[in-house]
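Novice: coordinates only, sequence not included:
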């Protein structure tokens, strides 16, 4: 996909905001881009401004919105998958380095989204990514959102989580509710 096509694909429309509102069960806030889309075109992940309109710092740039994906990831979290992943990051220097690189990518993407949003720097969250990066795993939703937004190979634990939930959901298969677009 060309850079121009990718940028177009990330553009937020009123329809996207309506769909995200249905996905979340509440209005979307401070959405700067649609960071990842379903094969049908519906949003999967939104990129949120690092400072919300009310002034609150918001470190979670890539916010997973699709309820089927969110539920699959929530099941893994309920099973405690984050603890084993954190142990592996602590014990495996190669994984730790790849996870640190994911953290740096996340910070760079937050700066880019902040520039697009016009929020400028947000010193309260400077150097802090999300999901526990770079030393532990705290939130698989963030890691999956980052993987879907950045593409394969950027966040190793987000990619691993996507592989783990592939029997329930995969980016190649639509699991959207048609009512989201009809409403």
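Specialist: Good, I have the coordinates. These numbers were taken from a predicted model, which means no experiment stands behind them.
Novice: When you work out contacts or count neighbours from here on, use the C-alpha atoms and nothing else.
Specialist: Noted.
Novice: Show me the residue at the heart of the protein, geometrically.
Specialist: Note on the chain: the residue nearest the mean C-alpha position is residue 145, at 2.1 Å, using Cα atoms, centre = their mean.
Novice: May I have the secondary structure class of that residue?
Specialist: Using DSSP: H, G, I helix; E, B strand; the rest coil, the three-state assignment for residue 145 comes out as helix.
Novice: my guess is it contacts residue 45, does it?
Specialist: Yes: using Cα atoms under 8 Å, residue 145 is in contact with residue 45, at 5.9 Å.
Novice: try it against this one:
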């Protein structure tokens, strides 16, 4: 990971912007860079319902390609027509909600803050028939949730990490260090 010891700086380079939330890295690529983080649910006193974030530039790019090809509509159609797939997706929302409740149990927060986080599903989704975006579904899966959409996306993306001769995060770090 180059000379970087500050993961917040690496993630800032990966995302191209600051991240205010506290977080922990839940998955790394073979090259040691963060691929997915678990974010705090309260930032600056405000509820933040997205628990898992995808940070890997390669994965973000690969998933954007799928979204451009209409994969969200394809998956939403599957949710409508495949009862088992829908049940597994609803279960992933519940598993995410349960994890959020565990994380919030030790925090001193107001009831409205708690409800703003708990009453929504993966990534703050209100309507469970909607996917919202594939990035958060994959992040949810990479964070350890049995998310059938995230698992499907993981299996169909062309590249799951950078090849050894073209590590995107090495380029980002080297450019920043110059």
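Specialist: Right, received. Where do you want to start? Predicted, not measured: the structure shown is a model, and the values here were computed from it.
Novice: hmm, back to that, any common contacting residues for residue 145 and residue 45 of the first structure?
Specialist: Here residue 145 of the first structure and residue 45 have 62-64 as joint contacts, going by Cα atoms under 8 Å, 6 or more residues apart in numbering.
Novice: Can you flag which of these belong to strands?
Specialist: 62-64 (DSSP state E).
Novice: Please tell me which one of the residues you listed counts the most neighbours.
Specialist: Ranked by neighbour count (other Cα atoms under 10 Å), these have residue 62 at the top, with 32 neighbours.
Novice: What's the match for it in the second structure?
Specialist: Aligned by TM-score structural alignment, residue 62 of the first structure pairs with residue 52 of the second structure.
Novice: so what's that match up against?
Specialist: Contacts of residue 52 of the second structure (Cα under 8 Å, 6+ apart): 36-39, 123, 136, 139-140, 143.
Novice: Residue 44 of the first structure now?
Specialist: Residue 44 of the first structure is in contact with 34-38, 64-66, counting by Cα under 8 Å, 6+ apart.
Novice: Residue 104 of the first structure: which of those residues is nearest?
Specialist: residue 35 (17.4 Å; Cα to Cα).
Novice: what about whichever residue in the second structure pairs up with that closest one, is that helix, strand or coil?
Specialist: Counting by TM-score structural alignment, residue 35 of the first structure corresponds to residue 26 in the second structure. Using three-state DSSP, the structure places residue 26 of the second structure in strand.
Novice: nearest spatial neighbour of residue 26 of the second structure, skipping sequence neighbours?
Specialist: Once flanking residues are discounted, residue 26 of the second structure sits nearest to residue 37: 5.2 Å by Cα to Cα, 6 or more residues apart in numbering.
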